[in-house]
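# all I have is the shape, not the residue letters:
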């Protein structure tokens, strides 16, 4: 299991605490220090069945230029580039189980589903 986190994020801390409590073995990726590549983002988006604008934190100050960027296939690469250039924009935490199931684990219900509770 792998979890992409920002240690300053309370949702990330809650998710790792839940994993610890469940006794799950996992790998932490601090994606601000180790930003995902375009291929990694595309793989996560495919597993999530989402587009990059769906996992973009548009309330971040760095997202201002994206607010007018079209949300369409023609601009998908621009969204991916923005997420790679400024990974603070990526919604978190993103958890991928060993079987490839991936979710944005911001709530207990999602965490419980991923942990098989």
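Structure received. Just so it is clear, the model here is predicted, and its values are computed rather than measured.

# please count neighbours and contacts with C-alpha atoms only from this point.
Noted.

# what about the residue nearest the centre of the chain, distance to residue 35?
The C-alpha lying nearest the average C-alpha coordinate of the chain belongs to residue 94 (C-alpha atoms, centre = their mean; 3.7 Å). To residue 35, residue 94 is 13 Å away according to C-alpha to C-alpha, to the nearest Å.

# which positions in stretch 28-35 come out as buried?
29, 31, 32, 35 (16 or more other C-alpha atoms under 10 Å).

# put this next to the first one:
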């Protein structure tokens, strides 16, 4: 099975999720450090749609200025544009497989799509 993780190596939850994926011999894993290689607008829209989340639900608040910018209450398009411009606003880790997409908080949520 192919899996892609949008990963931040400084995030403990992201590292734990990555470890789960790396320990499965059946997973062909692609790791994207999204702060270095941010997803496109279209990819973000697709990821949140496939995860059953609004962009606002995928917004990272901790350690960002999202609240000061009014993003938690902003329109979805505004949130997506902010994430594209400043990928630190993307909550992580997002994992995509052929079975779906999950925001893996907690990390065990990844098991739902394996």
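Yep, that arrived. The structure displayed is predicted, hence computed values, not measured ones.

# kindly provide the TM-score of these chains.
Once superposed, chain against chain, the TM-score is 0.86 (TM-score structural alignment, normalised by the length of structure 2); 111 aligned residues with a C-alpha RMSD of 1.8 Å.

# what does the helix ranked longest in structure 1 correspond to over in structure 2?
In structure 1, with assignment by DSSP state H, the single longest helix is helix 10-22. Counting by TM-score structural alignment, helix 10-22 of structure 1 pairs with residues 12-24 of structure 2.

# from the chain's centre, how far out does that stretch sit?
Relative to its chain's centre, stretch 12-24 of structure 2 lies at 14 Å (C-alpha atoms, centre = their mean, to the nearest Å).

# show me what residue 49 of structure 2 lines up with in structure 1.
Using TM-score structural alignment, residue 49 of structure 2 sits opposite residue 46 in structure 1.

# what's the average distance of the helix or strand hosting its match to structure 2?
Per DSSP states H and E: residue 46 of structure 1 is located in helix 38-48. Taken over the aligned residues, the distance from helix 38-48 of structure 1 to structure 2 averages 0.7 Å (mean C-alpha distance after the TM-score superposition for structure 1).

# and the contacts of that helix?
51, 52, 80, 81, 84, 100, 101, 102, 103 (C-alpha atoms under 8 Å, 6 or more residues apart in numbering).

# out of these, which is most surrounded?
Highest neighbour count within these: residue 52, with 24 neighbours (other C-alpha atoms under 10 Å).

# nothing else from me, thank you.
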